[in-house]
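Predicted model, plus sequence, below.
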Amino acid sequence: MSTHNPEPPSPNTASDRYAPSAETAQPRDMTTSSKNSRWSAPITSLAVKAAKLPDSSVNALCGASAGVASGIVTCPLDVIKTRLQAQGSFRPRKYTGPTRAVYKGLTGTARVIWVEDGIRGLYRGLGPMLLGYIPTWAVYMSTYESTKNLLYPQMENKWLARTLASLAAGGCSTLVTNPIWVVKTRLMSQVSARASDEHRPPWHYKNTFDAFRKMYAKEGIASFYSGLTPALLGLTHVAIQFPLYEFLKMKFTGLEMGQADAKTEEVHWFAIALATVLSKMTATSATYPHEVLRTRLQTQQRSLPSPSHDQVSFRGGQHDRFHTRPPGTASSDGMINLPRYRGIIRTCTVILQEEGWRAFYNGMGTNMIVHQNLKNEGKRVEEDEL
């Protein structure tokens, strides 16, 4: 509106020549709206479509997006953790020399990876890591939502219903996405050709799809479900952390479950934070060995059944120009191809005998840093569902 014009007359008394015509009004409106429409129309359309989606789908998308962002930042830490967990699993079966730890702590491991592989080595496995977040969260949130809705009407204890729903969701997502995480672990534990034979895995993958192809061709479909049992055992982390958190919160603040609100959290923020940290550390310390077991089983190369007598396995075509020793603990001297790690009890026994109890906690400090943001995001998404 021009500044020299008086206050616009009433529509009932104004003549047509004072009223803006459709032709003159349209360009003024379109000039402003056309700029906004070019930028806001896609966003508005996306918002409308998102509003029609179920809450579980929106939360799954938000969780996956947060996981992707966190994965890009924490990938180097995840590589370091995997190297520490897998250390000692690639030694030849006849190796009798002293155990030499190449990877020592967070900074020591990062230095070795940087010297041998550069920045690329710190981001090995990023592809399957990002690929796995979307199906993981999609399966987790959909299962969690349906299970929670099924249990809530039947159970008075809402906390127990949430815990059971979390366990069910975690189990389903683990079953569906385990092949992706096996490939991720394989790629992260892959070292350069300059590494010593003692720490070099018996396989070499160019990328994620090459890993899937070679694993299926040389080891069969069962290789994609290596480490599934310890991965499912890791779900006990939830069963330990949640009850312990509620117990500690009640001891520190006197508040029962469900009594905390924004005001009480501001008053008791230190006590609640302390309960969170202590429950997290206790649950992680109690269940962390399953991560080492899972990594050892996932990085152990399987061999397809041999057509020879008594399932005797030779090197055959299992070696390439990068690796010339037999896969895993398979032998080239006609011995039965029995892997070093077989089952939970057997794997624990072998690690304890060869490396001692400390090996069960390799990389635990790095693991806490890696997964803290992801677990907090998952807890926030679950709370938003309530």
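Looks like it came in fine.

Only C-alpha atoms from now on, for both contacts and neighbour counts.
Will do.

my read: Val292 touches Gln87, true?
No - using CA atoms under 8 Å, Val292 makes no contact with Gln87, being 9.7 Å away.

The two: which has the busier surroundings?
Val292 (27 against 24; other CA atoms under 10 Å).

Tell me how far the more buried one lies from Val238.
18 Å (CA to CA, to the nearest Å).

Equivalent analysis for Trp137, please.
16 Å.

ok, and what's touching stretch 220-234?
Stretch 220-234 is contacted by residues 171, 174-175, 178-180, 182-183, 215-216, 287-288, 290-291, 293-298, 301-302, 304, 344 when judged by CA atoms under 8 Å, 6 or more residues apart in numbering.

Structure two is appended below for comparative analysis:
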Amino acid sequence: MLCDPAQYEDANTRPSHQGSRLQVVTAGATAGLISRFVIAPLDVVKIRLQLQTHSLSDPFSRAGLPPNAPVYKGTLPTMRHILRHEGITGLWKGNVPAELMYVSYAAMQFTAYRSITVLLHGALGEHRVPKAVESFVAGAGAGAAATAATYPLDLLRTRFAAQGVDRVYSGLFRAVADIQRDEGARGFFRGLGPGLAQIVPFMGLFFAIYEGLRVPLGQLDLPLGSGDATAGVVASVIAKTGVFPLDLVRKRIQVQGPTRERYVHKNIPAYDTGAVRAIRMIVAKEGFRGLYRGLTVSLLKAAPASAVTMWTYERVLNFLVGNAAEEGAHKAVE
């Protein structure tokens, strides 16, 4: 999972009196929680499309599949298929580990970004690097730390979202116990390599575009009251497209292991030789388009996720800062 750097940019640029560390963490965690719930159905659709190796137009690619094997094509048809066969709760499969992941990830990312920025200021002293470089380093470090720390929850989210009518895991605790028993501790970190490999190119693309658009867009009268938010959405869409193949490979590696053939797609190939080999296998079997399955819904998800996160973060932080200031004024009067 990669959150937009614009979501925690203000944690560094906001003056200290406009948000303590605890207030920034609380606002970031709340924003992640609400944003995740809103975009959960799109996330389930994206994962289903990413894991699908067969196509609607090529019947030979579906050879050997059960007669009732789902064939997804497009965001809305996939959503309708899930609703028809699994009910509305099917669109929120994996939401519990995902909510835990988003809250933890957002809080850690905001905190790590701020801490790394402070460390850079202390280490470099008067020899300050350009703002774009500082943001890139802090953003990449924060993303890597948060990704590694919350990765088991990301893997659980993917496996639950990949379940069809026949459940692989009966619940979150049962899933943790089964993975530990059958796959060991390493099973919780399948696909971590491509997950971490996404971060540096994502941050590089993001900040190159974000810094170029932020100032000119800030001079315009835009929705959400902020050119930063709009620049963040545009930069996020372009950056996500650039690293999307790594995200798809990560998802497919996450469902490897003894349960691989029990998910909604029964024909997920075995990718046991690493991310590079997995990419070659996908291109050989599905073409370059195979690396971008689910891209459309991923991009559709980026805009509302960024908008909801930024909107919630700003308002929660302002609320917390306002309450703290009001309490301070009352104590001063007393």
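Looks like it came in fine. This is a predicted model, so every value here is computed, not measured.

now the end-to-end length of stretch 149-157 of the first structure.
Its start and end residues considered, stretch 149-157 of the first structure measures 13 Å (CA to CA).

Could you list the buried residues of that stretch?
Neighbour-count burial for stretch 149-157 of the first structure flags Leu151, Tyr152 (criterion: 16 or more other CA atoms under 10 Å).

can you check stretch 47-66 of the first structure too?
Asp55, Ser56, Ser57, Val58, Asn59, Ala60, Leu61, Cys62, Gly63, Ala64, Ser65, Ala66.

What's Thr136 of the first structure aligned with over in the second structure?
Counting by TM-score structural alignment, Thr136 of the first structure lines up with Tyr105 in the second structure.

surely that match meets Tyr151?
No - using CA under 8 Å, Tyr105 of the second structure is not in contact with Tyr151, being 9.3 Å away.

Neighbour count: these two, which is higher?
Taking neighbours as other CA under 10 Å, Tyr105 of the second structure and Tyr151 compare with Tyr105 leading, 30 against 20.

Please name the residues that touch the more buried one.
Counting by CA under 8 Å, 6+ apart, Tyr105 of the second structure touches Ala29, Gly32, Ala146, Thr147, Thr150.

since we're on the third one, how many residues are nearby?
Neighbour count of Ala146 of the second structure, defined by other CA under 10 Å: 25.

Trace it over to the first structure, please.
Under the alignment (TM-score structural alignment), Ala146 of the second structure maps onto Ser173 of the first structure.

helices or strands next to the host helix or strand of its match in the packing?
Assigned by DSSP states H and E, Ser173 of the first structure falls within helix 158-188. Where contact means 3 or more CA pairs under 8 Å, 6 or more residues apart in numbering; DSSP states H and E, helix 158-188 of the first structure is packed against helix 55-86, helix 126-151, helix 208-219, helix 228-233, helix 236-253, helix 289-298.

Contacts for stretch 201-214 of the second structure, please.
By CA under 8 Å, 6+ apart, the list of residues contacting stretch 201-214 of the second structure reads 5, 132, 135-136, 139-140, 227-228, 231-232, 234-236, 238-240, 242-243.

just stretch 95-103 of the second structure next, same as before
28-33, 36-37, 40, 150, 153-154, 156-157, 172.

and if we set it to 7 Å?
Ala29, Thr30, Gly32, Leu33, Arg36, Ala40, Thr150, Leu153, Asp154, Leu156, Arg157 (CA atoms under 7 Å, 6 or more residues apart in numbering).

Give the aligned equivalent of the fifth one in the first structure.
Going back to what we said before, that points to Arg36 of the second structure. Under the alignment (TM-score structural alignment), Arg36 of the second structure maps onto Gly71.

count of neighbours near that match?
21.

Name all residues that make contact with it.
Leu130.

that older thread, specify the angle between the helix holding Ser173 of the first structure and helix 289-298 in degrees.
With axes from the mean of the first three to the mean of the last three CA atoms, to 10 degrees applied, the angle from helix 158-188 of the first structure to helix 289-298 works out at 40 degrees.

buried stuff in helix 158-188 of the first structure?
Here helix 158-188 of the first structure shows 158-175, 177-188 as buried, counting by 16+ other CA under 10 Å.

Which parts of the stretch 201-334 of the second structure are helices?
Secondary structure of the stretch 201-334 of the second structure (DSSP state H, counting those that start in this stretch): helices at 227-254, 275-286, 295-333.

wait, which of the ones you listed is closest to Arg80 of the second structure?
Checking these against Arg80 of the second structure by CA to CA gives helix 295-333 as the closest, at 14.1 Å.

before we move on, the earlier item: right, and the match of Ala146 of the second structure touches Val139 too?
Yes - the pair Ser173 of the first structure and Val139 qualifies as a contact (CA atoms under 7 Å) at a distance of 5.4 Å.

Output the contacting helices and strands for the strand or helix carrying Lys49 of the first structure.
Assigning secondary structure by DSSP H and E places Lys49 of the first structure in helix 22-51. In terms of contacts (3 or more CA pairs under 7 Å, 6 or more residues apart in numbering; DSSP states H and E), helix 22-51 of the first structure is not packed against any helix or strand.

Show me what Lys148 of the first structure lines up with in the second structure.
Looks like Lys148 of the first structure aligns to Thr117 there (TM-score structural alignment).

most packed of the helices and strands packed on helix 158-188 of the first structure?
Highest mean neighbour count among these (mean count of other CA atoms under 10 Å): helix 289-298, with a mean of 25.

That helix corresponds to what range in the second structure?
Taking TM-score structural alignment, helix 289-298 of the first structure hits residues 245-254 over in the second structure.
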